[in-house]
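Peer 1: I'd like to go over a predicted model; first the sequence, then the structure.
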Amino acid sequence: MSARMECHHVTKTFELHQKETRTLRGCEDISFTVNPGEFAGITGKSGAGKSTILKTLYRTYLPTSGHMYYRSNSTGTIDLAQASEQEILYLRKNEIGYVSQFLKIMPRVTALETVMESLLEMGYSPGEARSEGSAMLYQFDLPEYLWDTYPDTFSGGEKLKLNLAKAMVKQPALLLLDEPTASLDEHSKAYVKHMIHQLKEAGTTMIGIFHDLTFMDTVVDKKYHMKEGKLTGTEEALEWNRND
């Protein structure tokens, strides 16, 4: 499955109601296109608005204005800015993945069950979900003794591995990545890079934000830089070696 993502003049502001109402700008007039199988990387200082873009695309935030056209071969074209909650829930279950630096799961759910749930909601049988989920946790080098434990006891790196496994096991059409290598050792970074290249070759479209610029340059096809809520520059068609 593959997808195309187009943002047209997307703006997100926040209203703060204290003694007087204040308007804060998260991102402003954001426009870009990411074609099927491409990976766009976004850089910028903390507070520049990078995470706001990802959360708006995932519809954690509803954009204040603009259009976000998502097109896949199963859904056709949908404006995520106007999509219903039911449409968004369907896309999250079946086509759009999100990897955060922070793990948010239901209490008393094991690591393996967390990954299995991603597949069960797509219609996999319990046996298939357990097999695929186990294989993914193994590939991410998460120790097997942790699979049946609760992730609230995990280290930061272990939680990030679980987040990545949970999103990537679905092989989504669109994958949004918030600092996908934070807290990871070099071995784990190498596997994440391998998985990203595999997903790209299978047609997955990706948008990610990075502070690790060295890693980013090995996986992205185009770069965008953010400053004070706006995209200030782009570099497209970067050369990268699939065999790195």
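Peer 2: Yep, it's here.
Peer 1: going forward, measure contacts between C-alpha atoms and count neighbours the same way
Peer 2: Fine.
Peer 1: Helices of this protein, start to end?
Peer 2: 50-57, 85-94, 111-120, 126-139, 156-168, 186-201, 213-216 (DSSP state H).
Peer 1: nearest to K230, of those?
Peer 2: Closest approach to K230 among the helices of the chain (C-alpha to C-alpha): helix 50-57, 9.2 Å.
Peer 1: just checking, what packs against the closest one?
Peer 2: strand 21-34, strand 174-178, strand 205-209 (3 or more C-alpha pairs under 8 Å, 6 or more residues apart in numbering; DSSP states H and E).
Peer 1: how about those in TSV, adding mean neighbour count and distance to E87?
Peer 2: Listed next are those as TSV, based on neighbours: other C-alpha atoms under 10 Å; distance: least, C-alpha to C-alpha, whole Å:
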stretch	mean neighbour count	distance to E87
strand 21-34	16	21
strand 174-178	25	15
strand 205-209	26	19
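Peer 1: Select, out of these, the one closest to T232.
Peer 2: Of the helices and strands packed on helix 50-57, nearest to T232 by C-alpha to C-alpha is strand 21-34, at 10.0 Å.
Peer 1: which residues are contacting the closest one?
Peer 2: Outside strand 21-34, the residues that touch it by C-alpha atoms under 8 Å, 6 or more residues apart in numbering are 4-16, 40, 48-50, 52-53, 66, 205-207, 228-231.
Peer 1: which of those residues are buried?
Peer 2: 4-7, 10-13, 40, 48-50, 52-53, 66, 205-207, 228-231 (16 or more other C-alpha atoms under 10 Å).
Peer 1: So which of these are in strands?
Peer 2: 4-7, 10-13, 40, 66, 205-207, 230-231 (DSSP state E).
Peer 1: putting a second one here so we can go through both:
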Amino acid sequence: MERFKDKVALITGAGSGIGAATARRLSDEGATLVLVGRTQDKLDAVAAELPAERTTVIPADVADANAVNALFERVIADHGRLDILVNNAGKATVGAITDTDDDTWRQIMGINVDGVFHCCRAALPHLIASKGNIVNTSSVSGIGGDWGMSVYNASKGAVTNFTRALALDHGRDGVRVNAVCPSLTRTDMASGVFEKNHLLDRFAKRMPLGVGAEPADVASAIAFLASDDARFVSGVNLPVDGGLMASNGQPNMG
């Protein structure tokens, strides 16, 4: 398929995990990509796998509004348009709120919430012009609560409802806004979860499909939402969770 031929897509957090997998998927379907992240080496490694003539690397910190504004000015100067924004940059933290200092709170909110706000604000005039769309990476942690992750939950809850509100505000402009809500996914950010206290096995037992997600599984959902196949889908926070949220929370009684 070439669903994204002649489309320009900007992906934040593109240096690893879901962002890198999304870059590969959209590129495979013909997209011209702008890969954004804080670490040049990681972005370059992803770009090395992709067609050089359709791939640009721009290091930037999405928590910095001035850096984001400069980023989008460069994208439009280089490409003349923007069709797809994938807000994937994110950071997690674990711990009770009583053990969370102000700097940690601000760092998580700066990347997970401010970063999405900055990028959406800068992108929207260009997406209105192209009748493009936004796909945010939220989380099942933005739909329901987790034990010991209140700060992360707060940040992803903000992304979830921000997605809905933007879809309402800009649908008549021809811009769709959706989000994916992954459960545990095998990424660098989640590596501690996979390594600690047999949590991977415990997660697998909780999942109706019996396994956690790979980044490519989430990238496939992002590609669907970003494509014209989803042209009548907007304001959706799509769980990509192996059936996890099909449960009402009661234990398996079989």
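Peer 2: Structure received. The shown structure was predicted, so the numbers you read here are calculated from the model rather than taken from an experiment.
Peer 1: TM-score for this pair?
Peer 2: Remark: TM-score between the superposed chains equals 0.34 [TM-score structural alignment, normalised by the length of structure 1]; 135 aligned residues with a C-alpha RMSD of 5.7 Å.
Peer 1: how about the helices and strands packed on helix 50-57 of structure 1 in TSV, adding distance to V99 of structure 1?
Peer 2: Listed next are the helices and strands packed on helix 50-57 of structure 1 as TSV, based on distance: least, C-alpha to C-alpha, whole Å:
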stretch	distance to V99 of structure 1
strand 21-34	18
strand 174-178	5
strand 205-209	9
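Peer 1: wait, what's in contact with L10 of structure 2?
Peer 2: 33-36, 82, 84-86.
Peer 1: what's the closest non-adjacent residue to it?
Peer 2: V34 (4.6 Å; C-alpha to C-alpha, 6 or more residues apart in numbering).
Peer 1: Over to V57 of structure 2?
Peer 2: Among residues not flanking V57 of structure 2 along the chain, L35 sits closest, at 4.8 Å (C-alpha to C-alpha, 6+ apart).
Peer 1: Where does the one you found sit, in terms of helix or strand?
Peer 2: strand 32-37 (DSSP states H and E).
Peer 1: other SSEs contacting that strand?
Peer 2: When contacts are defined as 3+ C-alpha pairs under 8 Å, 6+ apart, strand 32-37 of structure 2 packs onto strand 8-12, helix 17-28, helix 40-47, strand 55-59.
Peer 1: where exactly do the strands run in the stretch 151-254 of structure 2?
Peer 2: Secondary structure of the stretch 151-254 of structure 2, counting by DSSP state E, counting those that start in this stretch: strands at 176-182, 237-240.
Peer 1: Tell me which of those strands is the most buried.
Peer 2: The highest mean neighbour count among those, using mean count of other C-alpha atoms under 10 Å, belongs to strand 176-182: a mean of 27.
Peer 1: Contacts only, for K223 of structure 1.
Peer 2: So K223 of structure 1 contacts 40-43, 234-236 (C-alpha under 8 Å, 6+ apart).
Peer 1: Buried among those? Make that a ChimeraX selection.
Peer 2: In ChimeraX, this line selects whichever of the contacts of K223 of structure 1 come out buried by 16+ other C-alpha under 10 Å:
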select :40,41,42,43
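Peer 1: Give the burial count for E113 of structure 1, as a bare number.
Peer 2: E113 of structure 1 is flanked by 21 other residues according to other C-alpha atoms under 10 Å.
Peer 1: ugh, typo on my part, it should be I196 of structure 1
Peer 2: 20.
Peer 1: What's the separation between it and L57 of structure 1?
Peer 2: 20 Å (C-alpha to C-alpha, to the nearest Å).
Peer 1: cool, L160 of structure 1 as well?
Peer 2: For L160 of structure 1 relative to L57 of structure 1 (C-alpha to C-alpha), the value is 21 Å.
Peer 1: just K50 of structure 1 next, same as before
Peer 2: 11 Å.
Peer 1: again with T205 of structure 1
Peer 2: T205 of structure 1 is 13 Å from L57 of structure 1, by C-alpha to C-alpha.
Peer 1: Let me see the ranges of the helices in the stretch 101-250 of structure 2.
Peer 2: Per DSSP state H, counting those that start in this stretch, the stretch 101-250 of structure 2 carries helices over the ranges 102-109, 115-130, 150-170, 191-195, 199-206, 215-226.
Peer 1: Could you name the helices and strands sitting against the second one?
Peer 2: Here helix 115-130 of structure 2 is seen to pack against helix 65-79, strand 84-87, strand 133-137 when contacts are counted using 3+ C-alpha pairs under 8 Å, 6+ apart.
Peer 1: Out of these, which is closest to T22 of structure 2?
Peer 2: Each of these was scored for nearness to T22 of structure 2 using C-alpha to C-alpha, and the closest is strand 84-87 (8.7 Å).
Peer 1: Enumerate residues external to the closest one that contact any of its residues.
Peer 2: 7-13, 116, 119-120, 123, 127, 132-137, 226.
Peer 1: count of residues packed around K205 of structure 2?
Peer 2: Neighbour number of K205 of structure 2 under other C-alpha under 10 Å is 14.
Peer 1: again with D78 of structure 2
Peer 2: Per other C-alpha under 10 Å, the neighbour tally for D78 of structure 2 reads 10.
Peer 1: Kindly provide the distance from it to V151 of structure 2.
Peer 2: 37 Å.
Peer 1: Same check on T55 of structure 2?
Peer 2: Applying C-alpha to C-alpha, the value for T55 of structure 2 to V151 of structure 2 is 34 Å.
Peer 1: Contacts only, for the closest residue to A216 of structure 2 other than its chain neighbours.
Peer 2: Using C-alpha to C-alpha, 6+ apart and skipping residues adjacent in sequence, the residue nearest A216 of structure 2 is A21, 5.3 Å away. Residues in contact with A21 of structure 2 (C-alpha under 8 Å, 6+ apart) are 215-216, 219.
Peer 1: Is it possible to get JSON lines of these that adds distance to V180 of structure 2 and neighbour count?
Peer 2: Listed next are those as JSON lines, based on distance: C-alpha to C-alpha, whole Å; neighbours: other C-alpha atoms under 10 Å:
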{"residue": "P215", "distance to V180 of structure 2": "12", "neighbour count": "20"}
{"residue": "A216", "distance to V180 of structure 2": "13", "neighbour count": "19"}
{"residue": "A219", "distance to V180 of structure 2": "9", "neighbour count": "23"}
